[in-house]
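*Asks:* sequence plus the predicted model coming up.
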Amino acid sequence: MEKSFKSIGAARKLRQTATGVLLRTRAEELEITVLKEDLIRVTMRRQPQPRKSAVSNAEIPSCAVVRHDLATVDVEITESPTDINLITRKVRVRISKSPIRIGFHRPDGIAVCVDTATSGMGWTEDGAACFKILPAGTRFYGFGERTGYLDKRGTTMTLWNTDTVHHTPSTDSLYVSIPFFIGFDGGQAYGVFLDSPGKCVFDMGKNSPGEYMFQTTGKKLDYYFFAGPEIRDVVEGYAALTGTMKLPPLWALGYHQSRYSYCPQDDVEEVARNFRKHDIPCDAIYLDIHYMDGYRVFTFDRETFPDPSGLISRLNDMGFKAVTIIDPGVKVDPKYKIYKDGLQKDCFVRRPDGELFEAKVWPGRVVFPDFFKQRVRTWWAKNHKTLFDVGVRGIWNDMNEPSCFDTESRTMDLDALHGEPGMEVPHAEVHNAYANFMNESAREAFRALLPGTRPFIVTRAGYSGIQRLACVWTGDNVSWWEHLLMSIPMCLNMGLSGLPFVGADVGGFQSDTDPELLTRWIQLGTFVPFFRNHSAVDTCRQEPYLLDEPHKSICRDFIKLRYRLIPYIYTLMHRAATSGTPIIRPLVFEFPEDEKTHGIFDQFMLGPSIMVAPVYQPETKCRAVYLPGGEWFDFYTGKVIGGNQYILAEAPLDRIPVFLREGAIIPLGREMNFVGEVAQELRIIDICPSRDTPSGKFSLYVDDGETEQHLLGDFGFIHVSYDMTQDGRFSKLGISVDTETRNNKYCASLPVESIRIWDFTQPPVKVSVNGIGVRPVGGKPEDAMRKLRTQQGYYLDKDSNRLYIGAHKNSDEIKIEVVWMD
């Protein structure tokens, strides 16, 4: 327990409300409110004191919580001389009166999350804190961007957005702070979100094994309890409270290439030409800070980038989108338009004495926009016109922790002020939220200047709610094998923390990569939501076309696989945008009943159906992989392997272990050099039936991938289902494909070329497409496959036990029937 901690005392006054209770102690006010049947809010603050200044009592409204329109919930409130209970169908909250202690229980009375008897809630010298009982066996996931393993039990964490160099497993603060965690006891889960954008500290049983603690330097303790009971329930509940990601443009799912920096502009064009020359798909090229005039934001260096409009036009002709970096620091330069305009409009952060806060960053002396003011966000948004007018279509917000080179804290002075006059708050209380409001300004820029165009914004820093505004990468990593491995649990915990659109710099940003490391990282990146290769100045170039064989061909093959997977990944993004479900998930998310999955951090699920086991050591030829219960299908060979066991999976240089889960339905699209190069179609629909899963369904999400018309109903689903039945000596597999369109003016139908059925060991007796029998295709496997690209028919590949059926129909209505003799 903190040495300075002082627990709150007994309740002196109590008042029931329709959905909760208000309590007063000698010095505090507490409010416990039932927001939903499985969501409780607890707020503790000191009783109002006479105001010494406008600053002292001001608060910035939460930038995390967006759901203020929660439906009315039925709450039963009971009271006794010693406690008061708030009861819903999913949780029972017991509040002891003297001293005040709060316990969250299952409806059956089992304790889930309970204040310690000795401490509970109270105050330290720095702010408010809460101590909870830590049962044996409870694991903790989440906390946003953290190094180390997936399970955070036994660790202490300081959540304070920090520009960190060379992070290691013991590094504490990083770029993104999400004060939300999931507690999981092996059977049931709950969640806690501490809504505090200042510095937060979590001690998950390190200093006192029987308890855990969370603490904020803010003026109040404001946390939300999610009752679960599944991990999925907690994650989706948090997303409902803080908002979900917005669907990005479809090109954002492709491969992206970046470097600090591509300069001059001829270098940018050369990179683009080489991707096309070497037949390696790529959708976006990033311009780092050297495109600017002396690092002045919203400018181009006219010597090195004399024709930005022409450059980007030529990139567009080759199928590339341009993404430009933006830093918040504005150079102090009386001749610089942005600086002069911002001064005139009072847009910059000031010190308590009224002077501008200045610090040193890349341009030299800079000032910072006060994004906590709406008018400043609007002003900053309008400045994006310089970039959008020349064709830029993606914004990369960097250095927005915010990072400062010459201050003691490496960020803004803690007493720098944010907010409108009379309502200012010190930077210390809102530090982690600075990036959120910067990214809100970027979204406003898209709305105002490119209406109807889906924003693509990537940010280095953020706080809870950042998922609504931008995708996130894990910052300045290093070209180390250890960082390849570290990126897996980092991205998984970010996904569990409401950030589904995440990724790490492929190949590593700092230091020199090598061909094997880059190849293995590209293999991993193929299955990660945000797929960007990025490297630093003075490091070796790491564009995949520069690799010698066989590394170049392997990278090409995996990047092409990424593009074939885009229909599947985009559907997962739609689910994330709808419910907050992570795109990549730790095994415990899909298999919580399997104790062996609870700590696994070096393999993951892409959606519900694809398991990926990356290679993260040099010269690896095989690696251990855990397969949970059920049957699993080797992605490369088609071999069926029983689950609930560890296996030694082959992992030569040209592959990483990938397995399809029984019951999987995976739609694969076309190969293309960039999204939109050719019209999308479903090249293959993979179906993995098994005896334990004789039926299954997958609904593929479809929209135009570019505009925001999907918000008006222009989208649809392609439903794929199968059903396997037995009739005496014969087995029958029925496959159905149909299209559902929500708006009759929009057509979501796609051509379907082939169906591929896995674990098919017996020659079919009959195969029909829409009631018409089709004939087998003969010849060598490669010849048969080539024929099925253009005609109906079927072919059984006996080496992989996969049955290929050429369908060649639109997805509006396809009925396939396969009959065989057991």
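*Replies:* Structure's in. What do you need? Here the structure is a predicted model, which means the values were calculated and not measured.
*Asks:* C-alpha from now on. contacts and neighbour counts both.
*Replies:* Will do.
*Asks:* count of neighbours near the residue lying closest to residue 523 once chain neighbours are set aside?
*Replies:* Leaving out its chain neighbours, the residue that sits closest to residue 523 by Cα to Cα, 6 or more residues apart in numbering is residue 558, at 6.0 Å. Using other Cα atoms under 10 Å, residue 558 has 22 other residues around it.
*Asks:* is it true that residue 558 touches residue 525?
*Replies:* No. Residue 558 lies out of contact with residue 525 (Cα atoms under 8 Å); the separation is 9.0 Å.
*Asks:* tell me what the longest helix anywhere in the chain is packed against?
*Replies:* Assignment by DSSP state H gives helix 551-579 as the longest helix of the chain. Packing partners of helix 551-579 (3 or more Cα pairs under 8 Å, 6 or more residues apart in numbering; DSSP states H and E): helix 231-242, helix 515-525, strand 665-668, strand 695-702.
*Asks:* okay if I get those as JSON lines plus mean neighbour count?
*Replies:* Output for these, formatted as JSON lines (neighbours: other Cα atoms under 10 Å):
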{"stretch": "helix 231-242", "mean neighbour count": "24"}
{"stretch": "helix 515-525", "mean neighbour count": "24"}
{"stretch": "strand 665-668", "mean neighbour count": "25"}
{"stretch": "strand 695-702", "mean neighbour count": "20"}
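*Asks:* take a look at this one as well, against the first:
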Amino acid sequence: MSHDLTTFERELPDGGSIRIHFLNGQTARIQLCPKKREPEESALNRYGFIQESPAPIRVQLQETAQTVTLTAGELHLSCDLSRGLVSARNNERHLLQMTAARFSRDSASVEFAAIPDEDWIGFGDQTRERLYHRGHTAVCDVSNVASYIPVPFFMSTQGYGILVNTTHRTVFDLCRNRPDSFGWRDRRGVIDFYLFAAPTFKELIRLYTGLTGRPKLPPEWAFGLWYICRMQANDAEVVNDALNLRREGIPCDLIGLEPGWMEKHYDLSVEKNWSSERFPLPEWQKNCRHTFIQALKRMGFKLELWLCNDYDLSYEEERRLDKQAVSAAAETAVFHEGAEQDRHFAEPVRFDRITRPDEPWFEHLKQFVDWGADLFKQDGAFQVCSHPDRLFGNGMTDAEMHNLYVLCYSRQMWEGFADHTNRRPVVFTPAGWTGFQAWAGTWTGDTGGRLDTLGAMLNTALMGHSWLTNDMEVAEKEGIHFGYLLPWSQINSWSYFRMPWVQGTELSAMHRFYSRFRSRLIPYLYSWARQATLTSEPLLRPLTLEFQQDRNCRNVLHEYLLGRDLLVGIYRNELYFPPGRWKDAWSGEVVEGGRALPVTWPADRGGALYCREGAIIPFGPVMQFRGEKPLDQIELYLFPGTNVSEFELYEDDGVSFDYQKGCCHVTPIRMEQTERELSIRIGPSPAESARRWSLRIALDHPPQAIGAGMEWNEERRELTVAEARPGEFRLLLR
């Protein structure tokens, strides 16, 4: 029979219960609870980091004395009513079979049968050594350096994904102890997970981010270079660094200050202020044109300030739920070094001497935004630390709050800045948990900028995360190549002299080249960034995400796609090229894919860069900062393939939320090649009379005729068209 109820609930013979709730024909939530414990929302549900939006769907139910089978769309779930064990299939394709569910005093565990050829990817940044995890364990619990962004979400080669609905420490065993079994143990004490069914990783990521949030479009300047000054810098050194960036011709959009900007080192309080010695800024100078901040602004720089945080963010989360009274436990028990304090002589004295329960964390940051701060770097300090003796204002202990805290921090920062400025925020943090991709951009923390940081980024990209970077290794050719060819790019001097202009003649020249190359590439990056907000396909893509059926891509940890059309290789002289043709951006050589090949690059480059067959890559003019000049010139780099290729050049004001009201423009670009003809269509485009278009087209042979304004480069086998108008451009081939 069928019914309109999307939720099935049943008490089990052992006194426990099972609850199955369909959100749509591809997603269901499954909960098993032990005796005397009712199904409940997790902290992720409570605070809206998971937002269920059920679609109207009819559920078919078939029940016998021992089993119930529920069907919604293509997803079929069967439950053994004697033990509460669930199996799933997607139409005729088997997905998974639960074999055990166990409960103890402080945890719950579940096991599933593992199919011999099955493997799993996901889990975020909890390892940098692999993308596929069969034969390993995965520990999801935020910790400094080792595990900044663990996420209890994973995907199977069998066509399903699982999100464990918890903020507690969770340990996954992926056939490590038993070759035929996988599962997890959750300290929350219940079994609660979302099951997604789809044939590809891309579709599974889309389902996951549909539940936990898609990335939000940052301001355009976030895709320019960021330069972070030395911790010891004062206002004069900061302005001098800014001047040197401009004089050296190194495009840069942001200047950042490390902890030395504060009067008190690592000030956790809401009473922090500028260092009176390094950055003397009396209140009466706030609207003065002659502060170091206004000098930076006149040169086109944004300003970043470093932060550390141990504030109790749970009060604000409760306030947002319109619950003015926090939990009774938090009000009546005062904790200090793990023991309650005597309340006989006075009002309670809080062990937490930082938090103002009636004041959101962002409130005290508004004054710095008003001074000119454009973002705050949320250092890992304290947010990644455990607090085993702490009772938070919402009544949670650290067991539940530790992994949740990093999410609250990012969301409160994003929403606080947006509400105060009505500008798109940039949240910058090394830490995250389920749904972090909806609120934050990240760097890889205190792990440097070499090869192993890519493993962290690839694993977080598989969570639908796009805004990521590391601390560039500025004194290595390979590190420069890698650092400039990421979704975001930053140089962090920290406590050293990492200025590009002091790295010697050869490396300084490389910084100038790569920074200018990146500046020209921003129209491409920004357009694919907009696509990431719509589809959750990350801006930095593991090869296995784009070429899922190619097993040779599974263990590639030194290559990635930047957007759809650029293949970046780092630190190694051999690349695996997926099937298709790939053109060396440095030499112009074309290679056939489907194999691993040795690669070289020029002495003044730091790694490999290839264009994918079918590539459409818009290059803009070099700008020392975004908005320095109009985007009035676009060069399209085109590498025609056997299939039709399309690209959408995205433009808006780069700062405000007006794009959400339709104040933006998309210029479609289409390319099709046959044996006899190449057709390129541009437009319609905004400001057609003002913008100049030029083309650089990779071809196997020169065209039949080379007209006025065209030039053939035999060495690179490329045709340059000096001027192309919006509309259709046709080229006769041999």
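*Replies:* Received it, and whenever you're ready, just let me know what you need. Owing to the predicted nature of the structure, the values given are computational and were not obtained by experimental measurement.
*Asks:* TM value for the aligned chains?
*Replies:* The TM-score (TM-score structural alignment, normalised by the length of the second structure) is 0.89; 696 aligned residues with a Cα RMSD of 2.9 Å.
*Asks:* circling back to that earlier point, need the helices and strands packed on helix 551-579 of the first structure in JSON lines with distance to residue 483 of the first structure, can you?
*Replies:* Below are these laid out as JSON lines (distance: least, Cα to Cα, whole Å):
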{"stretch": "helix 231-242", "distance to residue 483 of the first structure": "26"}
{"stretch": "helix 515-525", "distance to residue 483 of the first structure": "10"}
{"stretch": "strand 665-668", "distance to residue 483 of the first structure": "30"}
{"stretch": "strand 695-702", "distance to residue 483 of the first structure": "34"}
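*Asks:* and of these, who's closest to residue 813 of the first structure?
*Replies:* When these are ranked by proximity to residue 813 of the first structure, the top entry is strand 695-702, at 13.9 Å, counting by Cα to Cα.
*Asks:* quick one, that closest one and helix 551-579 angle?
*Replies:* For strand 695-702 of the first structure against helix 551-579, the angle by axes from the mean of the first three to the mean of the last three Cα atoms, to 10 degrees is 90 degrees.
*Asks:* mind listing residues that contact strand 695-702 of the first structure?
*Replies:* 567-568, 570-571, 574, 663-667, 689, 715-724, 748 (Cα atoms under 8 Å, 6 or more residues apart in numbering).
*Asks:* what's the answer for stretch 763-774 of the first structure, then?
*Replies:* Stretch 763-774 of the first structure is contacted from outside by 775, 792-794, 796, 807, 814-821, using Cα under 8 Å, 6+ apart.
*Asks:* what's the farthest-apart pair in these?
*Replies:* Spanning the widest gap among the contacts of stretch 763-774 of the first structure are 814 and 821, at 23.6 Å by Cα to Cα.
*Asks:* ok, the two, which is more surrounded?
*Replies:* Neighbour tally, residue 814 of the first structure and residue 821, criterion other Cα under 10 Å: the higher count belongs to residue 814, 19 against 15.
*Asks:* for the stretch 351-500 of the second structure, which segments count as strands?
*Replies:* Taking DSSP state E, counting those that start in this stretch to define them, one finds strands in the stretch 351-500 of the second structure at 375-378, 427-429, 441-443, 468-469, 489-492.
*Asks:* for the last one, give me the average deviation versus the first structure.
*Replies:* Average distance, strand 489-492 of the second structure versus aligned residues of the first structure after superposition (mean Cα distance after the TM-score superposition for the first structure): 1.5 Å.
*Asks:* list the contacts of the corresponding residue of the second structure for residue 739 of the first structure.
*Replies:* Under the alignment (TM-score structural alignment), residue 739 of the first structure maps onto residue 684 of the second structure. Residue 684 of the second structure is in contact with 667, 668, 726, 727, counting by Cα under 8 Å, 6+ apart.
*Asks:* which of those map to contacts in the first structure?
*Replies:* Contacts conserved in the first structure for the contacts of residue 684 of the second structure, counting by both residues aligned by TM-score structural alignment, their matches' Cα atoms under 8 Å: 667, 668, 726.
*Asks:* out of those, which sit inside strands?
*Replies:* 667, 668 (DSSP state E).
*Asks:* mind putting the kept ones among the contacts of residue 684 of the second structure in TSV, neighbour count and distance to residue 498 of the second structure included?
*Replies:* Formatted as TSV, these follow (neighbours: other Cα atoms under 10 Å; distance: Cα to Cα, whole Å):
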residue	neighbour count	distance to residue 498 of the second structure
667	16	39
668	15	41
726	19	44
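*Asks:* let me have the kept ones among the contacts of residue 684 of the second structure in CSV, extended by distance to residue 700 of the second structure.
*Replies:* What follows is those, written out as CSV (distance: Cα to Cα, whole Å):
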residue, distance to residue 700 of the second structure
667, 28
668, 25
726, 25
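*Asks:* could you tell me where stretch 246-257 of the first structure falls in the second structure?
*Replies:* Taking TM-score structural alignment as the measure, the second structure aligns residues 216-227 with stretch 246-257 of the first structure.
*Asks:* tell me how far the ends of that stretch are from each other?
*Replies:* One end of stretch 216-227 of the second structure to the other measures 23 Å (Cα to Cα, to the nearest Å).
*Asks:* could you do stretch 337-354 of the second structure as well?
*Replies:* Stretch 337-354 of the second structure has an end-to-end distance of 16 Å (Cα to Cα).
*Asks:* ok, stretch 369-384 of the second structure next?
*Replies:* Stretch 369-384 of the second structure has an end-to-end distance of 25 Å (Cα to Cα).
*Asks:* what does that stretch contact?
*Replies:* Applying Cα under 8 Å, 6+ apart, the contact partners of stretch 369-384 of the second structure are 142-144, 148, 286-287, 293-294, 302-310, 402, 405-406, 425-431, 445.
*Asks:* now a ChimeraX select for only the buried ones of those.
*Replies:* Those of the contacts of stretch 369-384 of the second structure that count as buried under 16 or more other Cα atoms under 10 Å are selected in ChimeraX with:
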select :142,143,144,148,286,293,294,302,303,304,305,306,307,308,309,310,402,405,406,425,426,427,428,429,430,431,445
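*Asks:* out of the contacts of stretch 369-384 of the second structure, which sit inside helices?
*Replies:* Going by DSSP H, the helices hold 293, 294, 402, 405, 406 from the contacts of stretch 369-384 of the second structure.
*Asks:* save those residues as TSV, and put in distance to residue 656 of the second structure too.
*Replies:* Conversion of those to TSV gives the following (distance: Cα to Cα, whole Å):
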residue	distance to residue 656 of the second structure
293	21
294	21
402	33
405	28
406	26
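*Asks:* report the two of those separated the most.
*Replies:* Largest separation among these by Cα to Cα: 294 and 402, giving 38.6 Å.
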